[in-house]
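Engineer: predicted structure and sequence below. I'll ask about it afterward.
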Amino acid sequence: MTFQPIIPFGGYTGWRFLERTLDNQQQAFADSQPVARSTSYFAQNIGNVRTAEDLVNDRQLLSVALGAFGLDDDIDNRFFILQILKDGTIADDALANRLTDNRYADFSRAFGFGDRAAPRTGLSQFPEEIVSRYEARQFERAVGEQNNDLRLAMNVESGLSDILDRSNSQDARWFSVMGNPPLRSVFQTALGLPQSIASIDLDKQLSIFKDRAQSVFGTDQINAISQPEQREKLVRLFLVRSEAANTASVTAGATALTLLQSTPRLTPQLA
């Protein structure tokens, strides 16, 4: 049986509890039978994978590979994933580079089938690298089954780290934030931006995100926002504003229901 995360509170209070207990909870989750069985199989067999086809044709390996990048829902999209892996990320027109969700590029780059003469699956440290990511992402997924806001908050540190590893310019880093659905949701909420911003020109979105970040954090540099103190502020603003929005929505719904229930029903009058 998989260990179920203990989350007694929501919002920022729940986040602080999760931070204090995270190491113990993650270890218990990683040691649970289903997770340990999946990671053990991956560690023992990924070294035999030499082609993208080898990976896609082994559902157990593919499940861990996708799960390590939060792409679990693509487990049955084998042809799509095969193309992501075979195209790699070097060419501008590679499939992963043409998708708005940059997790696919991270996934393809990590395995290296289309980017290197030999894939990274044969490297000695590779199994541990992917298993570590898988355990973290799957724990976040389990947290999300109870509270999705906390799942999004947990993704912030690793998501920003991935962006800083692959992007040098500040604009490229912002575009990566905007192209990563979990991170975008956190930033957009924390910065008080409406959902409708997604419908405007991308360069205009970039300008708005940077201007609002400068106002809220005193900087528009992603590397500065990724530092512990600023990152904690980002998470706190996200959770507080998200909880406030959810509360307002529930209150508005309850008020509307009360008004409907209290409105007198008109009885038709006979002529």
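Structural biologist: Cool, got the structure.
Engineer: all contacts plus neighbour counts: C-alpha atoms, from now on.
Structural biologist: Noted.
Engineer: residue ranges of the strands in the chain, please?
Structural biologist: For the chain, applying DSSP state E gives no strands.
Engineer: contacts only, for residue 2.
Structural biologist: Taking CA atoms under 8 Å, 6 or more residues apart in numbering, we find residue 2 in contact with 29, 32-35.
Engineer: how does it look with 7 Å?
Structural biologist: The contact partners of residue 2, by CA atoms under 7 Å, 6 or more residues apart in numbering, come to 29, 32-34.
Engineer: now a ChimeraX select for only the buried ones of the residues you listed.
Structural biologist: Applying 16 or more other CA atoms under 10 Å to the contacts of residue 2, the buried members can be selected in ChimeraX as follows:
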select :29
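Engineer: how far is stretch 56-64 from where the chain is centred?
Structural biologist: Distance of stretch 56-64 from the chain centroid (CA atoms, centre = their mean, to the nearest Å) equals 21 Å.
Engineer: neighbouring contacts of that stretch?
Structural biologist: The contact list for stretch 56-64, computed with CA under 7 Å, 6+ apart, reads 38, 42, 55, 72, 75, 78, 82, 134.
Engineer: that older thread, residue 51: which of the contacts of residue 2 is nearest?
Structural biologist: If you rank the contacts of residue 2 by distance to residue 51 using CA to CA, residue 34 comes first, at 26.5 Å.
Engineer: helices of the stretch 51-200 of the chain, residue ranges please.
Structural biologist: For the stretch 51-200 of the chain, the helices defined by DSSP state H, counting those that start in this stretch cover 52-56, 59-67, 78-87, 95-98, 103-111, 126-144, 148-166, 170-178, 181-190.
Engineer: got another one to weigh against that:
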Amino acid sequence: MSFAPVVPLSGYGGWAFLKRTMESQKAAFAASPATKTDEAWFRERIGSITRAEDLVADRRLLKVALGAFGLDGGINNKFFIQKVLESRTLDTGALANRLADKQYQKLAQAFGFADFATPRTQLSDFADRILRDYGTRQFEIAVGAQNDDLRLAMHAERELPVLALSTTTQDTKWFTIMGSAPLRQVFQTAFGLPTGFGALDLDQQLATLKSRAAQVFGDSDVAQFTDPAQMETLLRRFLARSDAAAAVSPTARGAAALQLLQAGQQSAGNFLSLLR
């Protein structure tokens, strides 16, 4: 039986509990049979893969490769994924570079099938790096099965500082946030923006996000989210507003209650093990 992360509370209380138990929960998740099986298969076989065609032909390897970049949904689109992996990422016109979702570009760069005479799969630490990212994202997915708001918070805490440190312009960083569904949802909820906000003209969205950031944080620059205090303020606002919105919906309350009941004995046992 796989380990289901324990999330006994919603909102910021659930986030605080998750942060406090994160290391033990991640260790238990990594030790689950399903995760260990994926890891063993990848370690054993990835060194023999030198072509994109070979990677997409092995569904279990492809599952880990895509999962490491949050691209799990592409597992059945092998032709497209192969074309992405065969992209020369140093060529600005390459397929991987032209796609709106930059995770495809990162996937192609990580494997390097078209960029180097010898792909990165032959590097001694390649499996370690891919499996580290795979484990992180799969744990987030598992948390999301219990509470999707916490998954979004984990995603933002991981991705936003990386974006904040990038050398792109301030506006480009905001456009990147707008183009990322998880990050957009965090900011849109934290700023109390309506669901139809995304239908506005892009420049108007940009101006609104920068204005709200300046009002809430005293600064409109995305670079501020390298500061853990600013990040915590953002996540606290997101989780509080999201939890409040769910609380006013009887349907949402019923769904949350059903979800907790379905967790059943497994979550209870996991909870007790964390408190020992």
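Structural biologist: Sure thing, it's come through. This structure is a prediction, so every number in the text was calculated from the model and none was measured.
Engineer: nearest to residue 233 of structure 1, out of the helices of the stretch 51-200 of structure 1?
Structural biologist: Among the helices of the stretch 51-200 of structure 1, helix 181-190 comes nearest to residue 233 of structure 1, with 8.9 Å by CA to CA.
Engineer: mean shift between that closest one and structure 2?
Structural biologist: Mean deviation of helix 181-190 of structure 1 relative to structure 2 after superposition (mean CA distance after the TM-score superposition for structure 1): 1.3 Å.
Engineer: which of the contacts of residue 2 of structure 1 fall in helices?
Structural biologist: Cross-referencing these against helices under DSSP state H gives 29, 33-34.
Engineer: which residue of structure 2 lies farthest from its centroid?
Structural biologist: Distance from the C-alpha centroid of structure 2 peaks at residue 117, with 30.9 Å (CA atoms, centre = their mean).
Engineer: residues near the residue found closest to residue 198 of structure 1 once you drop the neighbours it is linked to in the chain, how many?
Structural biologist: Of all residues not flanking residue 198 of structure 1 in the chain, residue 205 sits nearest, at 7.4 Å (CA to CA, 6 or more residues apart in numbering). As a burial measure, residue 205 of structure 1 scores 17 neighbours (other CA atoms under 10 Å).
Engineer: quick one: residue 205 of structure 1 from residue 63 of structure 1, how far?
Structural biologist: Look at residue 205 of structure 1 and residue 63 of structure 1: by CA to CA, to the nearest Å, they are 34 Å apart.
Engineer: same check, this time on residue 48 of structure 1
Structural biologist: 16 Å.
Engineer: now do residue 241 of structure 1
Structural biologist: In this view, residue 241 of structure 1 and residue 63 of structure 1 are 34 Å apart by CA to CA.
Engineer: likewise for residue 108 of structure 1?
Structural biologist: Counting by CA to CA, the gap from residue 108 of structure 1 to residue 63 of structure 1 is 14 Å.
Engineer: same thing with residue 233 of structure 1?
Structural biologist: According to CA to CA, residue 233 of structure 1 and residue 63 of structure 1 sit 34 Å apart.
Engineer: of the two, which one has the most company?
Structural biologist: With neighbours defined as other CA under 10 Å, residue 233 of structure 1 and residue 63 compare such that residue 63 has more, 21 against 15.
Engineer: list the contacts of residue 251 of structure 2.
Structural biologist: Applying CA under 7 Å, 6+ apart, no residues qualify as near residue 251 of structure 2.
Engineer: try 10 Å
Structural biologist: Residues near residue 251 of structure 2 by CA atoms under 10 Å, 6 or more residues apart in numbering: residue 257.
Engineer: do the same with the one 10 residues further on
Structural biologist: For residue 261 of structure 2, the contacting residues are 255, 267, by CA under 10 Å, 6+ apart.
Engineer: for it, which three-state class applies?
Structural biologist: Under DSSP: H, G, I helix; E, B strand; the rest coil, residue 261 of structure 2 falls in the helix class.
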